[in-house]
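just need the structure, nothing else, for what follows:
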Amino acid sequence: MKSQFMVLLTSFLLLGCSVPESRPSKRINLSESGVYAADISANGKYAVVSQVSGAIQVYDIEAQQPRFTWQHQGDATNLVDNVRFSPDDEYVVSSDSETFAIWSVNTGDPLGFWRIDESTIQDVALSNQASGILVARANGTVMFFEPNTERRIEFLGHGENKVNSIDLSANGKYALTGGNDYYAYLWSTETGQVIHAFAHPNRVTQVKLDQRARYAFTADGQNDAQIWDVQTGSALSQLQFIERQIIFTSADFSKDGKYLLTGSPAKRLMLWDINSGDEVMQWRVAPRDGPAPQSAVVYASGFIDGEAVSVSSSGNLAFWRIKGE
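Prediction:
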């Protein structure tokens, strides 16, 4: 999301020296120029990155080679700051500040291209089969759109407060959105009605749904990061950290329901116990080589074959061994 760049320097000063640089079990460079956004497919087969050079690239992790290269709007100078896989790994949604597009991971073909006239796009999410698209805007509205039926619904629960982070359930029926009004909402994309409201003492900057409908993660821009029971709406655990603040730029739940994996703008990748909120492990990703600022935003995190995986602004895809796994 756009706010990630705003917090990069502050977070680096607060946290950058606290953890020694770690050695991954494997590292693959996906872009020499660095990346603005990234995601890892749920099946662990692919990564998608928005490169600083202007291209969107789908990388085949198993074959260790690029699969597709796309140009958003056909303009290499356009800043694509959001890329997301659908939960079934069949599609990718990409967006800049005014437009969003859907791409097929199987064929590489674009499925559609849409322009937003009101406000700017903050975040996007996609359901299975690209049947539903969720778009967050800076004016506080969240749009749910079905490309096949053209049904559209606007969620106005955040008022006029900017929406920073969103996620969508695999079936497209439920949305999780967090904004500057200090709230994250779980709501129905069929009715627009709020199912659960999760309150924070500061603006909510990161949200994530467990795609097996067990948990939700919401975090503000200071020191309140919680894991919630999606069915009851009650707090399951609060992440335990001693720092004055941690800002999260990525989050992912493990399929076995044991761990939450998060990334930060200050090189850090952290593994948490879902039930207790305790930190299990943490790693410090490597920055880019050369004279550029020596930091790295962790844009994507996930799990592949029992290891934690990250993609950072340095352009590196890295694998990290989890103790006991």
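
rest of the way, CA atoms for contacts and neighbours
Noted.

what about the strands in the stretch 201-325 of the chain?
For the stretch 201-325 of the chain, applying DSSP state E, counting those that start in this stretch gives strands covering 204-209, 215-220, 225-229, 235-238, 250-253, 259-263, 268-273, 279-284, 298-304, 307-312, 316-321.

and those: which comes nearest Tyr59?
With respect to Tyr59, and counting by Cα to Cα, the nearest of those is strand 316-321 at 10.1 Å.

just put the strands of the stretch 201-325 of the chain in CSV and tack on distance to Ala55 and mean neighbour count.
As requested, those are exported to CSV (distance: least, Cα to Cα, whole Å; neighbours: other Cα atoms under 10 Å):
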stretch, distance to Ala55, mean neighbour count
strand 204-209, 26, 27
strand 215-220, 31, 27
strand 225-229, 33, 22
strand 235-238, 38, 18
strand 250-253, 21, 25
strand 259-263, 23, 25
strand 268-273, 26, 23
strand 279-284, 27, 18
strand 298-304, 17, 26
strand 307-312, 16, 26
strand 316-321, 16, 22
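
in CSV, list these along with distance to Ser97.
Converted to CSV, the strands of the stretch 201-325 of the chain look like this (distance: least, Cα to Cα, whole Å):
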stretch, distance to Ser97
strand 204-209, 18
strand 215-220, 23
strand 225-229, 27
strand 235-238, 33
strand 250-253, 20
strand 259-263, 23
strand 268-273, 27
strand 279-284, 30
strand 298-304, 18
strand 307-312, 21
strand 316-321, 25
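
of these, which is nearest Asp60?
It is, among those and with distance given as Cα to Cα, strand 316-321, at 11.5 Å.

now what about the closest one, what contacts it?
23-31, 283, 285, 306-311 (Cα atoms under 8 Å, 6 or more residues apart in numbering).

likewise for stretch 232-243?
Contacts for stretch 232-243 (Cα under 8 Å, 6+ apart): 196-198, 223-229, 272, 274-279.

before we move on, back to that, closest one to Ala42 among the strands of the stretch 201-325 of the chain?
With Cα to Cα, the closest approach to Ala42 among the strands of the stretch 201-325 of the chain belongs to strand 298-304: 7.5 Å.

now the other sequence, so there's something to compare against:
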Amino acid sequence: MYKSIIHILLTAVLVTLLLGCDGVSENPRQAFHQVSDVPIDLGVFSSHADLVAFVAQGTLNIAKTDGSGVLAQFKLNETKVTDIAISQDNRLLAASFTTYVVVWDLVDKVRLGQFDVSGESEFAKTSKIAIYAHPMQLLVGMTDGTISVIDFENKLTKRIKYHDARVSFLELGAQRQLILSAGHDGVVNILNASTLQPTFEHRLSKRVTSVAYNLSQNLLFASDALNEQIILRPFSSEPELIKLAYRERFRWFRAAAFSPDGQYLATGSSKSWWTLWDVNTGQEIDAYGIQAATSTALIVDMHINKERKLVTLNSDGIIEYWDINILKNLTR
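Have a look, this model is predicted:
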């Protein structure tokens, strides 16, 4: 552990020096800590980023984001986890495997059950999940583009094949009235949760690598695997499209999050930094290097709260807190 900390500190100095040459500024970091001594395979924050769930060495871990302790650990019989999700009330935890999903109760720390899922293709595998409580509802995306909505209260399953390739993003909007999805076919859409009919659709030229939304501010961000990164206003009569502006020929975006006030967008790249953007113009405000224990570290999830505090989780199992208010060029 001691060597790991020394490695992190030395790597941080090196990253800062190297990225500084490209205009990456000093980090507005407040604190950081390590939740895993080994690299993580998957990791997600809860809806308010007070909990973090991650898979490492065949174990599914749930911990407090502030580093104050591990809440639960579940040993996995199968190591190939395709996705994990926490319900908005922090009560339920779900993990998807090749053809089934397992759900746990985080309060009672018990396994609630295993649920088989399938797509239209016999070769389809799970790719994305989302879970909700009160009443319990499960969304499952498949590699053939199929989306299933499992309503446990009414013992009902709806299924639609809206994408032509792997589902890469899947969430329910507020009040569970809308379903947001995206796929490797380049399609980003919003569906009516009751009818599963589309209310909004946008097509990118390549597979979608990251999505963020803030529907209360009428904002939807999508990035493809090449050079199309856009901010949309899906509920406007004439949807406005803002492209992110940067000097490079292309960038690859791994994660994204809007600020609750809709003023800023944070994105994680395929390398060891994150970037802050002005939502209204698409202009880059600045980029900041992350703490890293390995040369391949990248951000796997991020969240901004109402106080404009950003929390990030990277593939080295390191959580960092950032205060974007302290930047001189951030003004209301």
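
for Ser95 of the first structure, find the nearest of the strands of the stretch 201-325 of the first structure.
Of the strands of the stretch 201-325 of the first structure, nearest to Ser95 of the first structure by Cα to Cα is strand 298-304, at 15.0 Å.

and the angle for that closest one with strand 259-263?
150 degrees (axes from the mean of the first three to the mean of the last three Cα atoms, to 10 degrees).

quick one: list the elements packing against strand 298-304 of the first structure.
Judged by 3 or more Cα pairs under 8 Å, 6 or more residues apart in numbering; DSSP states H and E, strand 298-304 of the first structure is in contact with strand 35-40, strand 250-253, strand 259-263, strand 268-273, strand 307-312.

what about those strands, which gets the closest to Ala296 of the first structure?
Closest among those, using Cα to Cα: strand 307-312, at 5.9 Å.

which residues in the second structure does the closest one align to?
Using TM-score structural alignment, the residues of the second structure aligned to strand 307-312 of the first structure are 309-314.

stretch 190-199 of the first structure too?
Residue span in the second structure matched to stretch 190-199 of the first structure, by TM-score structural alignment: 194-203.

okay, how far is it across the matching stretch, tip to tip?
23 Å (Cα to Cα, to the nearest Å).

do stretch 47-64 of the first structure as well
10 Å.

in the first structure, which spans are helices?
3-15 (DSSP state H).

most centrally placed residue in it?
Ser250 (4.6 Å; Cα atoms, centre = their mean).

show me what contacts that residue?
Ser250 of the first structure makes contact with 206, 262-264, 298-301, according to Cα under 8 Å, 6+ apart.

so what corresponds to it in the second structure?
Match for Ser250 of the first structure (TM-score structural alignment): Ala255.

could you measure that match against Ile86 of the second structure, distance?
In this view, Ala255 of the second structure and Ile86 of the second structure are 17 Å apart by Cα to Cα.

can you find the partner of Met143 of the first structure in the second structure?
Using TM-score structural alignment, Met143 of the first structure pairs with Ser148 in the second structure.

tally of neighbours for the closest residue to Lys109 of the second structure other than its chain neighbours?
Nearest-residue entry for Lys109 of the second structure: Ala72, 7.0 Å, with adjacent residues in sequence omitted and distances by Cα to Cα, 6 or more residues apart in numbering. Ala72 of the second structure has 14 neighbouring residues, counting by other Cα atoms under 10 Å.

ok, Ala72 of the second structure touching Lys64?
No - proximity of Ala72 of the second structure to Lys64 does not meet the contact threshold set by Cα atoms under 8 Å, at 10.0 Å.

quick one: map Ser41 of the first structure onto the second structure.
With TM-score structural alignment as the criterion, Ser41 of the first structure lines up with Ser46 in the second structure.

that match and Asn90 of the second structure: what is the separation?
In this view, Ser46 of the second structure and Asn90 of the second structure are 7 Å apart by Cα to Cα.

who's in contact with the match of stretch 190-199 of the first structure?
Against stretch 194-203 of the second structure from outside (Cα under 8 Å, 6+ apart): 160, 177, 186-192, 234.

go again using 6 Å as the cut-off
Residues outside stretch 194-203 of the second structure that contact it (Cα atoms under 6 Å, 6 or more residues apart in numbering) are 186-191.

distance between it and the chain's centre?
21 Å (Cα atoms, centre = their mean, to the nearest Å).

and it, what's buried?
196, 203 (16 or more other Cα atoms under 10 Å).

re earlier: and of the strands of the stretch 201-325 of the first structure, who's closest to Ala37 of the first structure?
strand 298-304 (5.9 Å).

quick one: the closest one to strand 268-273, angle?
Orientation of strand 298-304 of the first structure against strand 268-273 (the same axes, to 10 degrees) gives an angle of 40 degrees.

now strand 298-304 of the first structure: how far from the chain's centre is it?
9 Å.

now swap in stretch 44-57 of the second structure and tell me
10 Å.

which residues are in contact with it?
For stretch 44-57 of the second structure, with Cα under 6 Å, 6+ apart as the criterion, the contacting residues are 40-43, 60-65, 86, 88, 301.

buried ones among those residues?
Buried among the contacts of stretch 44-57 of the second structure (16+ other Cα under 10 Å): 40-43, 60-65, 86, 301.

farthest-separated two in those residues?
Asp41 and Lys64 (18.2 Å).

which of the contacts of stretch 194-203 of the second structure fall in strands?
Within the contacts of stretch 194-203 of the second structure, residues falling in strands by DSSP state E are 187-191.

between those residues, which has the most around it?
That'd be Val188 among these, by other Cα under 10 Å, with 26 neighbours.

for Tyr162 of the second structure, see how far away that residue is.
For Val188 of the second structure, the distance to Tyr162 of the second structure - Cα to Cα - is 10 Å.

and if you look at Ser223 of the second structure?
Taking Cα to Cα as the measure, Ser223 of the second structure falls 19 Å from Tyr162 of the second structure.
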